[in-house]
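A.B. asks: curious how this folds, go ahead:
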Amino acid sequence: MRVLVTLLLSCWLGACSTLGVLSPLQDGRAAMLAGDPQGSEAAFAQAMVSISSDDDRALISASDSARTGAALVTNDTLRRYAVAPYERLFMHSYQALNYLALQKPEAAAVELRRADAWQRTQALAYAEKIAEAEGIAPSDTQALSALDDAAARVRSSTQHAGALYLSGLFYEAQDALNDAFIDYRAAWQAQPRNAQLASDTARLAQRLRFDDPTPRATPVAKPLSLSQDARAGDIVVYWERGEIPDKVAFQLPLINSTAYTLVSIPYYPRQGAPAQRLSLQLDGQSPAAELLVDTHALAARTLKEQLPGILLRASVRAVAKQQLQRELNEQSPGLGLLGTVYSLLSERPDLRQWSNLPAQVYVLRQRVAAGEHRLSINGEQPLSVPVRAGKITLVHVVSAPRVSYSRIYPL
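C.D. replies: I've put the predicted structure just below:
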């Protein structure tokens, strides 16, 4: 009877867990790529309501208790989905772009400030989380070694150089140079190998008469200022490439005083070289775009930081299932067999994520003469990009399987 009740509760909560915040996040991204900024804005607004509700939840509700209790005898897919930091920051960035597409620059500014404020508050608590994750998470298997390697490519799971750079661009276009400098510098600190971020940071430091914050060893392009040439403007290409890899299941042995148990945990497998070499051409030239956001690395670091909690729940779940099997076996061998089958079938990892995000984001910034310019991605039909003197033109481009998208934002 206990197994039957748990199975029914698992089915009901499992159906509920497919709804909530992930569905509107996926829908918002899909609508954006379909050229529907209004539909995308509505979907992301719905996701934000759900996230805000979770953030403001001071007490655990009865439904949360039910989810947690069921998860301890089933699996983590019954837990309320917690939006990862990088997912939240992509959401704010996309919503800001939606507002720009809908001719609502004030709303875009508010959205970018939300992302900035949230990143700052998260940075304060980040060190403690890292210490805990590094101390508990195992690293003696090939699968988790791949996770470690991917996670090591970024310094923090809460710092999103793409969101920071878009915010900096917006502030610079509004001539709020001090705010732009702060965001460019933070983006460069999150992605220190990106020479474009170093160049923009140094350029604004020069205009604001700050000391140059970039180390001399960093390759920095010659600082440019929009005011230096009244006949020129800047093209900035925000280029999203590929799709974030799926999480996969990994069987990890857990040994306690009474039993040897295999539990399923999620991880990201090692990624090979991309099958398609992507290219960008601007006015017939092939300038190099630089890595701005490594979404795979951010996701891997987030998962690595979650491992202590995942392993703790897996250990408790293994003990609970063993106890359940013993109780059923004492009542009847047939019930004991049913308990064993249930334990095997119910043990699966939580593989949920925002699955239509890009694998990487690259950035290219070029000073060009005012007028029309031709931008081509992967040899496709060139895009005509108008550039105004003394202004910034942002071009959002997406190159992914079965997806080709572009939109121009005069800032």
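
A.B. asks: drop to CA atoms for contacts and neighbour counts, all remaining ones
C.D. replies: Fine.

A.B. asks: strands along this protein, start to end?
C.D. replies: 232-241, 248-255, 260-267, 280-282, 290-294, 360-369, 371-377, 383-387, 392-400, 403-410 (DSSP state E).

A.B. asks: want to put them side by side, so please do this one too:
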Amino acid sequence: MGTRGFGLFVVAGTVLLGGCAGNPMRQYDSELRETVQLVQGGSVKKAFDLLEKNNEPGVLVKDKDLLYYLEKGELLALDSSYPASKDSWLKADEFIRDWEDAVKSDANKVLGDIGSYLINDKTRRYDGQDFEKVMLSTKLMLSHIMQGSYDLARIEMKKTVEREKLIESFREKEYDKLQEDAKQQDVGITVKDMKGYPMAELDAPEVTGLKNGYQNALSHYLAGYFFEVTGEPSMAEPGYRNALQLAPNLRITQAGLREIGRRKPGPKESDVLFIIESGFAPAWKSITVPIPIPTGKKGLIATPLSFPLVKSEYKGFVPNAINAGKRQIPVETLANLDVMARRQLKDQMPGIVLRTVIRAVLKSVAQEQANKAGAVTGLLTTAVSVVSEQADDRSWRMLPERISVARATLPVGTQSIEFQTGSGTFRKDVDIGNRFTIIPIRLTGGTVYVGQPNTPGAIAIAEEPEPPAKAPAAKRPAPRRPAKKAE
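C.D. replies: Take a look at the predicted model:
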């Protein structure tokens, strides 16, 4: 890197330290930890206030961004404030559509921005993980259905498929460009050279068994369910078929396609879909791994570099079944966001390694030139290098770890539901409506949230489960910390 390259590095560092689309000084994972804990304890309103406080404009926050609207929408949904939740997610969707428009109009420019090796990934505008982009569309689809906006739900279903195709096309182009850049920059270091990085977590069978890191069976099953219960079985078939391709071994996806048109609730019955969300999405951490970096006269030097790591936290409990209407309805998981996050990281790791290594080489050369230029310049360059050397920890933390479903035909009216939570038995009466009913349930590890079905703006139920019955002394389980009541 010559004088011009050194100058660019210093300019980039000045922007980095002064504030940009993303602030490397902001520790997003730490911020959201307390918010998650409040939700676990049933204090959604306090969690909402904390989110607002953490996103007030200041040194660390320039403007409210995509993540603010994603997290806000999730908190409002937990409180069953569905119209406000939908509005927040629509704001978030504007950010995603900006990214989509940029990819459609000039994908090469977007790829060029990704390949900018002078700036750390954390300083870029956050456009969402690929699975978050798709999940946002799914959340909007569900929100529209529960508020009776069926035409908007249909639009969201179509948009989900288009979004998946765009992501697939873009990632293929990105891979080709990264291969080209690796040759041009003469960087031979690959994922295999990352000694000390827990690659086994990215190579686990459940990760490699996924088709990709952004599609999930829930999105397509929900579309199939909606079209079937609203009397459009021919439109339901593609949704069920896509869900079956993504989750071929589940009874519910097999039955979805096999029983189209055969499920016909009576005049006083409803086709009920329970959507059970468990836990919280994994955190994205920064891990430091020594990588051999060429440094001119000194040759290869093992340089500590930071890479992202998906860390499972606040894992959720998924009940085996829901008891309702004197029936035991089996529960099956259609989306495991923990596994999806690891699959996405696995697919994108080659590009992350390439960007990080090239940036480290540029930093090394810049440091040598800065030291020659004087002590002050050398210290400034060192400060830029230290601050910028951390992996991106931004992610949609309020998302659940897993999303499961249970489906049955139940009598219309008030029905008692019962299921296990991992810390006891939860029982509650819910209203079953006509034709079809969707009942959202969230198990956070400490509190159970149940949204009133098909009723815009209904009040959420957030209560503690009943403790499990005492077992015989010889088999007594370890005591559990009781769940807290919502405030």
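
A.B. asks: quick revisit: what's the closest of the strands of the first structure to Thr6 of the first structure?
C.D. replies: strand 260-267 (18.9 Å; CA to CA).

A.B. asks: relative to the second structure, which residues correspond to that closest one?
C.D. replies: Matched against the second structure by TM-score structural alignment, strand 260-267 of the first structure falls on residues 302-309.

A.B. asks: quick one on the thing from earlier: among the strands of the first structure, which is nearest Val83 of the first structure?
C.D. replies: Closest approach to Val83 of the first structure among the strands of the first structure (CA to CA): strand 260-267, 15.9 Å.

A.B. asks: so how far is the closest one off the chain centroid?
C.D. replies: Mean-position distance between strand 260-267 of the first structure and its chain equals 25 Å (CA atoms, centre = their mean, to the nearest Å).

A.B. asks: contacting residues around it?
C.D. replies: Defining contact as CA atoms under 8 Å, 6 or more residues apart in numbering, one finds that strand 260-267 of the first structure is touched by 143-144, 147, 247-255, 300, 303, 310-311, 314, 318, 347-351.

A.B. asks: quick one: map Leu70 of the second structure onto the first structure.
C.D. replies: Match for Leu70 of the second structure (TM-score structural alignment): Leu25.

A.B. asks: ok, now Arg154 of the second structure?
C.D. replies: Aligned partner of Arg154 of the second structure by TM-score structural alignment: Ala109.

A.B. asks: its match contacts Ala96, doesn't it?
C.D. replies: Yes: contact criterion CA atoms under 8 Å: Ala109 of the first structure and Ala96 qualify, at 7.2 Å.

A.B. asks: those two: which has the busier surroundings?
C.D. replies: Ala96 (27 against 16; other CA atoms under 10 Å).

A.B. asks: contact partners for the counterpart of the more buried one in the second structure?
C.D. replies: Applying TM-score structural alignment, one finds that Ala96 of the first structure aligns to Met141 in the second structure. Residues in contact with Met141 of the second structure (CA under 8 Å, 6+ apart) are 152-154, 156-157.

A.B. asks: in the first structure, which of the residues you listed still touch?
C.D. replies: Retained contacts for the contacts of Met141 of the second structure in the first structure, judged by both residues aligned by TM-score structural alignment, their matches' CA atoms under 8 Å, are 152-154, 156-157.

A.B. asks: nearest to Arg397 of the second structure, of these?
C.D. replies: Closest approach between these and Arg397 of the second structure, by CA to CA: Glu156, at 22.6 Å.

A.B. asks: with adjacent residues omitted, what lies nearest to that closest one?
C.D. replies: Met141 (5.4 Å; CA to CA, 6 or more residues apart in numbering).

A.B. asks: how close does the one you found get to Asp65 of the second structure?
C.D. replies: Distance, Met141 of the second structure to Asp65 of the second structure, using CA to CA, to the nearest Å: 22 Å.

A.B. asks: about what we covered before: out of the strands of the first structure, flag the one nearest Ala163 of the first structure.
C.D. replies: Nearest of these to Ala163 of the first structure, taken as CA to CA: strand 290-294 at 9.2 Å.
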